[in-house]
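[1] here's my sequence, what's the structure:
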Amino acid sequence: MPYAIVDIETTGGFANKNRIIEVAIVIFDGKEVIEQYETLINPQYAIPAFISGLTGITDEMVAGAPAFEDVADDIGKLLEDKIFVAHNVNFDHGFLKNEFNRIGKGFVVKKLCTVRLTRKVFPGLKSYSLGSLCENFDIPNRARHRAMGDAMATTRLLKKVVENDLNNEIGKALKRNSREAKLPPLLDRGVYLKLPQKPGVYYFLDERGKVLYVGKAKNIRKRIDGHLAADSSLRKSNMLSKVANISYELCGNELIALLHESYAIKKHWPEYNRAQKYSSFTYGLYLYEDHNGYKRLSIGRKMKNLEMVHMVRSQNEGRQVLIDLYQQFDLCPKLIGLQKTSHACFNHQVGQCDGACVGKIKPEEYNRRLEKALEGLTEFANSFVLYGRGRYEGERGFVLVERGTFQGYGFVDNDQQIISSEEWHHYMQPAQDNKEVHAIIYRYLGHPEYQCINL
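    Below is the predicted model of the structure:
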């Protein structure tokens, strides 16, 4: 089957939001070029200035050019019964597929990626960009960033691959179930094939081992297949173009996967993760005891040596929480930080506070009232272990919460007998307590796949 080497120029990097402005196709039989086709395409809207600067293609040049639907039949016939080849093939294929879909036509072809092929046939090169490969193999390209210039350069590169393909890498890539053409260009297929179909956390890594993205999944392989689907955003395409390795950690169940994902994102700070980097709860309500023995509350950011009893997103949210506590539990507005005064609170002066702020209520009585109020602020007022499936048969995963504070998670054998909290800590990976993980754990309390045991 002949090869159709394709290169396109576009108005941007996202197929669903941008359009093709130039197409070039070179038909190659493995030895010689047998046909060439190129055309400008009118995208029917203005070409961004930076695209014109990169390609040299201007609005004036495409004003009289055909729209894609006018040349779709010609392009379709030319690509029919050919192997679709491009450098980073998912980009060019994704745009053409989107254009055909837009006008109600199907587009199904076999694909080959010259980035992946050159990595296999010529391993160990410093770079596999088209420019670097052309320089390495003395392939001329006098029209870079124009469709025909890049298509001809890719054709000469493919010829080098065909001549040196001693291990039949092209044949392997064309097998129906190989998935070669869908994988990121820098990722070895063997890494993909080893991905498990189990719950866990996965890491996209670049060539230096730097974490680009952290994700969680009930089924790691299936989730990564989703990442590799066509019609990606520019941001996602940029990420996948850098992915050289994928590592993972099995978590046994979705709860631990969610908790470990949250921990890993904050630890590695990946470039392509947006959610969970910053805690949305940056303030807290802090509990302390004054010199008269009264327990008091204060709103603030991290306060050393004080116990945080509730996390909030802002001072205003914290103040509203305090107002609700004051109204429901007859607390003193001065002692919970709503009023600042060296004398009795205003509410006591007008008969709406029973005077804890001036000693009219004993500390013990007031403190019991405050502690009762604080019980309603935590999702977990007690200590418990939440069990779920383990990573392997005969193992169970667990999450430990002590006195309302998330401690961490870990794994134990099903027949392991644990009595004390100290023993749980021995098998546990410690983790930071925050409002996000409280919300995660709370969703799984009472879930039929998880067993909760109070300590």
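[2] going forward, measure contacts between C-alpha atoms and count neighbours the same way
    Will do.
[3] state the distance from the residue lying closest to residue 384 once chain neighbours are set aside to residue 436.
    Among residues not flanking residue 384 along the chain, residue 454 sits closest, at 4.1 Å (Cα to Cα, 6 or more residues apart in numbering). In this structure, residue 454 lies at 22 Å from residue 436, with Cα to Cα, to the nearest Å as the measure.
[4] more neighbours: which of the two?
    residue 436 (16 against 10; other Cα atoms under 10 Å).
[5] wait, is the more buried one part of a helix?
    Yes. Using DSSP: H, G, I helix; E, B strand; the rest coil, the assignment for residue 436 is a helix.
[6] show me where the stretch 201-350 of the chain has strands.
    Using DSSP state E, counting those that start in this stretch, the strands found in the stretch 201-350 of the chain span residues 211-217, 245-250, 283-289, 295-300, 307-312.
[7] highest mean neighbour count across these, which stretch is it?
    Per-residue neighbour counts averaged over each of the strands of the stretch 201-350 of the chain give the maximum for strand 211-217, namely a mean of 22 (mean count of other Cα atoms under 10 Å).
[8] please generate a structure for the following sequence too, so the two can be compared:
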Amino acid sequence: MPRTRIHLTPAEAAARGLRCRTHLKAEHLMPGPGARPVGSVWQGRGAYYVYDPSDCVPWFWEPGPAQQRRQSIAAQARELIDSACLVLDTETTGVGPDDEVCEIAIVDAAGRPILDTLIRPSKPIPPEATSIHRITDEMVATAPSWPEVAVLFASIVAGRKVVAYNSAFDDRLLMQTHQRHGLPSPVLTTTCAMQMYAAWNGEWDKRRDGWRWMKLIDAATYCSAAEPGAHRALADARMTLGVLRYLQRCKSGRRPPRRTS
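    Coordinates of the predicted model:
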């Protein structure tokens, strides 16, 4: 008994006016909601489905997962800027558990400085820290100590959304600085621009099992937001705001082409 044939030939499909997805797209059509293939065509080593054009609707494009992720980040950046967020950056005596802030800057969503001051720490600034941010003991000798700035800082950030690049580091060093002087640390509502940009950039770090973090200067350069004076608090706060503004502008979720010059 001969085996029943389950596939159409290309000529049979064409005679019935059936279309595969490639042909439908060329005609600006796509299967409608719930539309099912009416047959399959054998060609070479495999088969493809074909559809009745009467079951199809005008073709429309849907963003893929990467573009949807970028759209979500752009919406988050837009919400932060529309809510008049503040952007903060600190420079510190180091990165350890007993280090403290030696410079702080806060700008508003328009880029205007709200706070920009050196801080006189309770111990000398190590040379390795000075080699990064260029802040010396001589520069902070006449600067206010943290207790002289803490009340103003708390009043500025109270009830405000605060954005920082690597906010976990700034949060920790601010808390350590408050604790060193026996002061209560205000509760900050912070968002990390570094993590936002990492997710938008979309490079996967297998070692961390997460999106690859980028240095602020690298992200700002890509976003055309780099400024002179990197690793000083005001310049870094402004570059962080520039990255946030860039993400806000990319509302389509499409990655702009890289500049070649």
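[9] rewinding a little: okay if I get the strands of the stretch 201-350 of the first structure as JSON lines plus distance to residue 348 of the first structure?
    Conversion of these to JSON lines gives the following (distance: least, Cα to Cα, whole Å):
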{"stretch": "strand 211-217", "distance to residue 348 of the first structure": "53"}
{"stretch": "strand 245-250", "distance to residue 348 of the first structure": "58"}
{"stretch": "strand 283-289", "distance to residue 348 of the first structure": "21"}
{"stretch": "strand 295-300", "distance to residue 348 of the first structure": "17"}
{"stretch": "strand 307-312", "distance to residue 348 of the first structure": "26"}
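[10] any idea which of those gets closest to residue 80 of the first structure?
    strand 245-250 (34.0 Å; Cα to Cα).
[11] would you check the span in the second structure matched by the closest one?
    Following TM-score structural alignment, the aligned partner range for strand 245-250 of the first structure in the second structure is empty.
[12] just checking, what packs against that strand?
    helix 189-193, strand 200-205 (3 or more Cα pairs under 8 Å, 6 or more residues apart in numbering; DSSP states H and E).
[13] residue 82 of the first structure is in contact with residue 2, isn't it?
    Yes. With contact taken as Cα atoms under 8 Å, residue 82 of the first structure and residue 2 are classed as touching, separated by 5.3 Å.
[14] neighbour-wise, which of those two wins?
    Regarding residue 82 of the first structure and residue 2, a neighbour count based on other Cα under 10 Å identifies residue 82 as having more, with 19 against 16.
[15] quick check: closest non-adjacent residue to the aligned residue in the second structure for the more buried one.
    Taking TM-score structural alignment as the alignment basis, one finds that residue 82 of the first structure is matched in the second structure by residue 160. If you skip the residues right next to it in sequence, residue 160 of the second structure has residue 85 as its closest partner in space, 6.3 Å away by Cα to Cα, 6+ apart.
[16] next one: residue 213 of the second structure
    Ranked by Cα to Cα, 6+ apart and with sequence neighbours excluded, the top spatial neighbour of residue 213 of the second structure is residue 198, at 5.3 Å.
[17] next, count neighbours for the one you found.
    The burial metric for residue 198 of the second structure, expressed as a neighbour count using other Cα under 10 Å, is 18.
[18] please apply the same query to residue 320 of the first structure.
    The local packing of residue 320 of the first structure (other Cα under 10 Å) involves 12 other residues.
[19] got a list of what it touches?
    Under the criterion of Cα atoms under 8 Å, 6 or more residues apart in numbering, the contact list for residue 320 of the first structure is empty.
[20] contacts only, for the residue nearest to residue 160 of the second structure.
    Shown in contact with residue 85 of the second structure (Cα under 8 Å, 6+ apart): 108-109, 160-163.
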